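Peer 1: What follows is a predicted structure for the sequence shown.
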Amino acid sequence: MNQDYIKPDNWSIIEEGFEKERVKSSESLFSLGNGAMGQRANFEEKYTGATFQGSYIGGVYYPDKTKVGWWKNGYPEYFAKVLNAPNWIGINVLVNGETLDLNTCKNVADFRRELNMQEGWYTRSFKATLPNDTLIEVKITRFLSLDHDEAGAIKYQIKAINQDSVLAFHPYLDSGITNEDTNWDDQFWNTTGVTADGSQAFIEAHTMKTNFATCTFMESRLYHNNEVVLEKPLEALSETTAVHQYKKNIKKGDTLTLVKFGGYTVSTNHKPKELISAAKKVLQKVTEIGFESLLELQKKSWAKIWEMSDITIEGDVKAQQGIRFNIFHLNQTYLGKDSRLNIGPKGFTGEKYGGSTYWDTEAYCIPFYMATKNKKVARNLLTYRYNHLEKAIENAKKLGFVNGAALYPMVTMNGEECHNEWEITFEEIHRNGAIAFAIYNYYRFTSDYTYIPEMGLEVLIGIARFWHQRATFSTQKNKYVILGVTGPNEYENNVNNNFYTNYIAKWCINYTLQELQKVKDGYPDDYHRIIGVTKLSEKETEAWAKVAKKMYFPFDEKLGIYLQQDGFLDKELIPVKELNQKERPINQKWSWDRILRSPYIKQADTLQGFYFFEDHFTTEELEKHFDFYEPFTVHESSLSPCVHSIQAAKLNRMDQAYAFYLRTSRLDLDDYNKEVKEGLHITSMAGTWMSIVEGFGGMRILDDKLSFSPRIPKQWKSYSFKVNFRNRILKVKVTENETTFDLEGTDEMSIRVNGKRVVLTAGQKTYSLVN
């Protein structure tokens, strides 16, 4: 049974009623972020119930020493941990001497949370009867500024309902925090300074080992019935906390409000000795703007984001809420401003997966950012990988590869591999292919070729060298094989000749050879520079080509399908539908031994290859492989439903495509995997966007032009989306009866619709197609 407490709404995530067992899940769902920092939706006031405290700063991490029972050569020395950063949102509240704590209140009524995705703010309200029988009404509004991304703001209002009261606000900073996720319970932070200056306070702290220096700061103002209270707060400082104490007698019916600004300045953006002065400048800016005006700026900034990235769905509120939730969190996590940052699978919502970069970015996220932003954002994501090329070469060298072969990490913060499961670290090498595919995909979509001679070709050469060395010549098969791998289906480890891995390896080599020739012909200066740096020879490229030409792919003639890997048909092929539902999900109910011997597929594997390289296969081949593999797929990866939704739509199986879409779009809202309390599935949210644009909209790039094959689920009256294709904005709207295309700007644009060439003229009559 999936959770169903989130109220359906087009633009907001809404929870009504206070249930203690839902607190951790809601802390994830209502998380805030602005691309530079983020935080779970923890209560500002004291809460003694079960909670998962989390505030995070982009790019700040700790190298937690790997914890394994048996060390293997080549093992990563550490598993990166995204760090719970010093807390700036805290505001303890005392009412007639009693601490406000929803866990101990006699009664909590009218509890409501709302995450307004359209405008980028979060609010929480309730009435609470404290143990001393004082009744108060509380409303809190919070947001993290997009315009001033080192700062956030909180407005905390309390109304005395049943009696005159003495209210006290204790806004605080706290660096004495711990991580939910830690290997050895190490101390991650060292606090070096706690200071207060009037209504401002600062905590200086740095991370152990990595030495990221931070200043956590706050400034508060008190208002009585909207009139500012000019009293200076009392200070209470300790080794790890800075507390300001405000106290006020108020009449029954009066309101006392604390406005608190806070945030972080970090040594990645400022000199370590100037963090406090930088924080004071931030505070000066945001306090001069004021809470309400800063909130208005927030609304305008989000309106600008939604103008390009929104997808509208008419006739299905849950589907509409789902896609906007996904788009909202993608934009909260990454806005493309800083090429040093990337998109962690949990973003700023939790600590699982180390908050690090996975192949998810290249395989799932880049298409979203290319189509809804300008090309610079996607280019920054590719620049991130180029900047880590030397580390990728180091990673391969640790595993015995030579001559500049590059193995990009499965999990990374700084380019080093830091995943601590051997079957992932050593075997899930297909991630290398996703990096190369993203380079190809970027040029295909943006037509910006400059990345390849400037940076990308060196990345491709390192990857091609890896595949050449990783392949083994089998005299028995007279083919090159790739042994001992884990494909995208992580429910199979240490297999031979995983189809997807072998296929993308062959493609990577051929693509690199193609781009070498293009750069040689068109960018001779870059070509000679790259050859000089890489020491690449014709003899070496001939050896690559031989591997690609003679790559082995397991194939069953009787079924007419490529096998996921050697021996797949030796398994007991019982489809998922025949499994006892009480044994699902199998990753929580079965032993690993049983999973490995089963035919069950965690996520698209062979079909991932058919997704990336759809134009290499016929629709009939896709159908045959989809019909064989999908019945064995348990979709216990967040990355699985979107690929299957896109392919089901391609096959015009709209009921199935819609079911997969709903699962990917509401994966967290409905908690399909029973783990939302650990954080959200940020990278798979880009797959939700693809499910609509590439799935239902049928968007492809064919013969260097946008192509559409629009379809619509029967549950919807219409849907619409925009794409930025080579600096031309195209709006597509699909209804039950027709599809319309509107082009912004001044240039013409040629597209294909259901195989037919259509020329669009900007600002003129909409092109309509009868469905």
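Peer 2: Arrived safely.

Peer 1: When you work out contacts or count neighbours from here on, use the C-alpha atoms and nothing else.
Peer 2: Noted.

Peer 1: Now the longest helix seen in the chain: buried residues?
Peer 2: Secondary structure assigned by DSSP state H gives helix 499-522 as the longest helix of the chain. Across helix 499-522, burial judged by 16 or more other CA atoms under 10 Å covers 499-513, 515-516, 519.

Peer 1: which residues touch it?
Peer 2: Defining contact as CA atoms under 8 Å, 6 or more residues apart in numbering, one finds that helix 499-522 is touched by 429-430, 433, 436-437, 452-453, 457, 460-461, 463-464, 467-468, 481-482, 487, 526-528, 541, 544-545, 547-549, 551-554, 562-565, 605-606, 608-609.

Peer 1: Show me just the buried residues among those residues.
Peer 2: 429-430, 433, 436-437, 452-453, 457, 460-461, 463-464, 467-468, 481-482, 487, 526-527, 541, 544-545, 547-548, 551-554, 562-565, 605-606, 608-609.

Peer 1: is it fair to say residue 690 lies in a helix?
Peer 2: Yes - secondary structure of residue 690 (DSSP: H, G, I helix; E, B strand; the rest coil): part of a helix.

Peer 1: Settle this for me: it is touching residue 370, isn't it.
Peer 2: No - look at residue 690 against residue 370 with CA atoms under 8 Å: they stay out of range, at 11.8 Å.

Peer 1: Against that first model, consider the following:
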Amino acid sequence: MNQDYIIPNEWSIIEEGFDTTRVKSSESLFALGNGAMGQRANFEELYTGPTFQGSYIAGVYYPDKTRVGWWKNGYPEYFAKVLNAPNWIGIDVWINNEQLDLYRCTSIEDFKRELNMKEGWYTRSFTATLQNSVKIAVEVTRFLSLSTDQVGAIDYKITPVNQEAEIRFEPYLDAGITNEDSNWDDQFWQVTSVNAKGSQAFIEAHTMKTFFSTCTFMETQFIKDGEKASGEPSVTKDDKSVRFSYSAQAKKGETLAVQKFGGYTVDRNHDKDQLVTSAKAVLKEVTTKGFDQLLAEQKQAWAEIWKMGDITIDGDVKAQQAIRFNIFQLNQTYLGTDASLNIGPKGFTGEKYGGSTYWDTEAYCIPFYMATKDQGVARNLLTYRYQHLGKAIENAEKLGFSNGAALYPMVTMNGEECHNEWEITFEEIHRNGAIAFAIFNYYRFTGDYSYIPEKGLEVLIGIARFWQQRANFSTSKNKYVILGVTGPNEYENNVNNNWYTNYIAKWCIDYAVEQLDKVKEEYASDYARIFKETKLTQGEIDQWKEVADHMYFPYSNEHEVFLQQDGFLDKELNPVDQLAMSERPINQYWSWDRILRSPYIKQADTLQGFYFFEDHFTKEELKKHFDFYEPFTVHESSLSPCVHSVLAASLDDMEMAYTFYLRTSRLDLDDYNKEVHEGLHITSMAGTWMSIVEGFGGMRVKDNQLHFSPKIPKEWNSYSFKVNFRDQIITVSVTKEGASFNVEGDQELTLVVDGKEKHIAPKEKMSI
């Protein structure tokens, strides 16, 4: 049974009624971010019930020493932890000297949360009766500014309902925080100073080992009768925290409030010795504007994002809410302004998985950012990997590879591998292929070839060298094989000849050779530079070709499908529909031994290859593979349903495509995998966008032209989306009667719709 308490709404995530068992899940679902920092939707005031406290700063991490029972050569020394940062949102509240704590109140009425995705703010309101019988109404509004991304703002209002009461607000900063996710319970932060002056406070602290220096800051204002009260707060502080205190008598029905601006300055963006000075400058800027003006700027900034990024759906409120939730969270996590940042699988909503970068970025997120932003955003994501090429070569060297072979990490913060599960770190090497595919995909979509001679070709060479060395020749098969791997399907470990891994390895080599030839012909000076720097020889290139030309692919003549891996047919091939729902998800009910012996597929594996390389296969081949593998797929990876949705749509199975769309889009809202309390699945949210644009819309790029093959689920009346294709904005609108296309700009565009070329004049709407 999935959770079902989020109220359907086109533009907002809404929860009504207070339930202590939902608090941690809602802390994830109502989380805020602005690309530079983020936080779970923790209560500002004290809450003694089950909660997962979390505030995070982009790019700041701790190298938590690897914890394993048996050390293996090549293990990463550490697992990078996304760090719970000092807490700036806290506002303790006292009513007639009794502390407000929703876990201990005698009654809570009219509890409501709303995350307004259109305008980028979060509000919480309720009426509570404390144990001292005082009844109060509370309304809190919070947002993290996009216009000034080092700052967030809180407006906290209290009104006594049944009697006069003394109200005391205690806004505070607290650096005495710990991580939910920690290997050894190390101290992650060292506080160096705690200071307060007037209505401002500052805590300077640095991370242990990595020595990121930060300043957590706040400025507060007490408001009575709608006016800012004069006088400074009283201050108490210790070696890790500082708090202010404001108190006043409030008549029945009278509202008192505290407004709080807070956030972080970090040495990633400022000089270490200027963090407090920079914080003061930021505070001056936002307090001069005030809460209302900063909120107005927030609404405008989100309006600009939605102008390009929105997908509209008519006739299905749950589907509409879901796609906007996914697009909203992607934009909260990464806005493309900093090439040293990336898209973490939990974003700013939790700590699970560690690290900031998986292959998810290249396989799932880049298409979303290419089509909904300026192409420079996607280029920054590619540049991120180029900057880590040296570390990728080091990672390969640690495993015994040589000559500039590059193995990109499964999990990383700085390019160094920091994932320490054996079957992932050493075996899930298919991730290298996604890095190369993203380079191909970027050029295919944007037409910007300059990235390849400038940066990308060196990455492709390192990856080709890795695949050539990782394969070995099997005399019995008279082919090159790749042994001891884990494919995207992590429910099969240490298998031989995973089809997807072998296929993408061959493709990477072929693509690298093809680009070498193109750069040699068209960018001679870049070619000479790269050839010299990489010490490449024609003899080595011939070795690559030998491997690619003679790669082995397991195949079943009986089923007429490529086998996921050599031993797949040795399994008892019982389909998923024979599994009892009480045993799902199997990763929470079965032993790992039982999972590994089962035929069950965690996520699209062979079908991931068919998604990437659709043009390499016929529709008939796709259908055979889809029909064979889908019945064994349990979709217990967040990355699985979206690929199946796109492929089902291309096979005209719209019922299945829609089912998978709902699953991928409402994965967190409905908590399909029973783990939303740990944080959201940010990177898979890009797959939701793919399900509509590439699945239902049928968008592809072939031969330098944009193709569409629009379809519509029977549950919808219409839908529309925009894509930025080579600096031309195309609006696609689809109804049950047909589709229309509109091009912004001043140039004619040729589209291919359902296989037929269509020429669209600027600002002309063409209906089909």
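Peer 2: Thanks, I have the structure now. This one's a predicted model, so the numbers in the text were calculated from it and none came from an experiment.

Peer 1: Looking at the contacts of helix 499-522 of structure 1, which are in helices?
Peer 2: 433, 436-437, 457, 460-461, 463-464, 467-468, 526-528, 541, 544-545, 547-549, 606, 608-609.

Peer 1: Let me see the contact set for residue 263 of structure 2.
Peer 2: By CA under 8 Å, 6+ apart, the contact set of residue 263 of structure 2 is 88, 150, 151, 152, 216, 217, 218.

Peer 1: With residue 23 of structure 2 instead?
Peer 2: Listed by CA under 8 Å, 6+ apart, the contact set of residue 23 of structure 2 reads 50, 51.

Peer 1: Would you map the strands across the stretch 101-250 of structure 2?
Peer 2: Ranges of strands within the stretch 101-250 of structure 2 are 107-116, 121-129, 135-144, 151-160, 165-174, 189-197, 200-207, 213-224, 227-228, 234-237, 241-250, based on DSSP state E, counting those that start in this stretch.

Peer 1: Figure out which of those strands is closest to residue 75 of structure 2.
Peer 2: For the strands of the stretch 101-250 of structure 2, the distance to residue 75 of structure 2 is smallest for strand 200-207, at 23.4 Å, taking CA to CA.

Peer 1: how far apart are the closest one and its match in structure 1?
Peer 2: Following superposition, strand 200-207 of structure 2 is found to deviate from structure 1 by 0.2 Å on average (mean CA distance after the TM-score superposition for structure 1).

Peer 1: Look up how far residue 604 of structure 2 lies from residue 121 of structure 2.
Peer 2: For residue 121 of structure 2, the distance to residue 604 of structure 2 (CA to CA, to the nearest Å) stands at 36 Å.

Peer 1: right, I mislabeled it, should have said residue 511 of structure 2
Peer 2: Using CA to CA, residue 511 of structure 2 is found at 23 Å from residue 604 of structure 2.

Peer 1: With residue 295 of structure 2 instead?
Peer 2: Using CA to CA, residue 295 of structure 2 is found at 42 Å from residue 604 of structure 2.

Peer 1: Check residue 300 of structure 2 too.
Peer 2: Residue 300 of structure 2 is 39 Å from residue 604 of structure 2, by CA to CA.

Peer 1: Looking at the two, which is more packed in?
Peer 2: residue 604 (27 against 17; other CA atoms under 10 Å).

Peer 1: Quick check, the more buried one in contact with residue 644.
Peer 2: Yes - in this structure residue 604 of structure 2 lies within contact range of residue 644 using CA under 8 Å: 7.2 Å.

Peer 1: Report the distance from stretch 219-235 of structure 2 to the chain centre.
Peer 2: 39 Å (CA atoms, centre = their mean, to the nearest Å).

Peer 1: which bit of structure 1 covers it?
Peer 2: The counterpart of stretch 219-235 of structure 2 in structure 1, using TM-score structural alignment, spans residues 219-235.

Peer 1: Could you list the residues in contact with that stretch?
Peer 2: Counting by CA under 8 Å, 6+ apart, residues outside stretch 219-235 of structure 1 touching it are 171, 196, 198-201, 242-246, 254-262, 283.

Peer 1: Among these, name the buried ones.
Peer 2: When the contacts of stretch 219-235 of structure 1 are checked for burial by 16+ other CA under 10 Å, the buried set is 171, 196, 199-201, 242-246, 254-262, 283.

Peer 1: in stretch 200-213 of structure 2, what's buried?
Peer 2: 200, 201, 202, 203, 204, 205, 206, 207, 208, 211, 212, 213.

Peer 1: Sorry, wrong one. I was asking about stretch 92-109 of structure 2.
Peer 2: 92, 93, 94, 95, 99, 100, 101, 102, 103, 105, 108.
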